[in-house]
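Undergrad: Take a look and give me a structure for this.
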Amino acid sequence: MSLSLMDTPEPIKVIVAEDEPLIAWMLEDALAGMGLEVVGPFATVAEARSCALSEEPQLAVLDVDLADGAVYPLADSLYEKKVPIIFHTGNTDRVDLKRRYGDAQVVLKPSNVLLLQNVVENAFTRLKSD
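TA: Next up is the predicted model:
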């Protein structure tokens, strides 16, 4: 991992919304291993959205389909606040996600830690340049 994630005065806060327990655990473990402060994981849009309002995450890793429906209401509010979004999903309609969320990254399940790390680094680079 590049030092850019570790060189911040405060840990970068990342919200995770994933309803599959094993995948949620993998994401939490991988992101924490990168030095990020993980908020969640949340299995529902309602939980994640409520927390996102109070925690003000700087990055989001979201599954598209959660236990209580599509993640779009949460993604919309994060996108409006210019929070970089990484969709970690089995949904293969990348074109729709890119059209709706511009520079959002899409990582298809199953993924691995190295791929996730690269995508997080890219999102963080864009975050720092804004």
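Undergrad: CA only for contacts and neighbour counts going forward, please
TA: Noted.
Undergrad: just checking, F87 is part of a strand?
TA: Yes: according to DSSP: H, G, I helix; E, B strand; the rest coil, F87 belongs to a strand.
Undergrad: residue contacts, it?
TA: By Cα atoms under 8 Å, 6 or more residues apart in numbering, the contact set of F87 is V61, L62, D63, V64, A104, Q105, V106, V107.
Undergrad: for comparison, sequence B:
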Amino acid sequence: MIEDMLGELGGEVVESVAELAAACEAASRLDIDVAMLDVNLAGQLVFPAAAILQRRQIPVIFSTGYAPTSLPAEFSGNQVLNKPFALADLQKKLALALGR
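TA: Below is the predicted model:
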């Protein structure tokens, strides 16, 4: 569903992963404008991948069913989409993450 929403907004999904190890590997090598990360990947928190992206200065949007205040302090400057969300919510967070 998120991939479809991103496509509707003119975005291109470069890679979609469902496990933390794959997310960290992708975060290390992909040339992307922004990353959208689900906080919980198969029972593991996605923060190691987010840290890699942050070091590379790639904006991150966290998607979560948890409270936004549950993010570690080092990620507090990132956009958060609370599940469930609508297309307009995603569009707004993308614009904010990309500084538009």
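Undergrad: returning to what we had before: if you map the contacts of F87 of structure 1 onto structure 2, which are still there?
TA: Using both residues aligned by TM-score structural alignment, their matches' Cα atoms under 8 Å, structure 2 keeps these contacts from the contacts of F87 of structure 1: V61, L62, D63, V64, A104, Q105, V106, V107.
Undergrad: which position in structure 2 aligns with the last one?
TA: In this case it means V107 of structure 1. In structure 2, V107 of structure 1 lines up with L81, judged by TM-score structural alignment.
Undergrad: what about that match, neighbour count?
TA: 22 (other Cα atoms under 10 Å).
Undergrad: so it makes contact with L87?
TA: No: counting by Cα atoms under 8 Å, L81 of structure 2 stays clear of L87, with 10.8 Å between them.
Undergrad: before we move on, back to that, export the contacts of F87 of structure 1 to JSON lines and tack on secondary structure?
TA: Listed next are the contacts of F87 of structure 1 as JSON lines, based on three-state DSSP:
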{"residue": "V61", "secondary structure": "strand"}
{"residue": "L62", "secondary structure": "strand"}
{"residue": "D63", "secondary structure": "coil"}
{"residue": "V64", "secondary structure": "coil"}
{"residue": "A104", "secondary structure": "coil"}
{"residue": "Q105", "secondary structure": "strand"}
{"residue": "V106", "secondary structure": "strand"}
{"residue": "V107", "secondary structure": "strand"}
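Undergrad: Tell me how many other residues surround E74 of structure 2.
TA: The number of residues packed near E74 of structure 2 is 11, by other Cα under 10 Å.
Undergrad: Could you do D65 of structure 1 as well?
TA: D65 of structure 1: 19 neighbours (other Cα under 10 Å).
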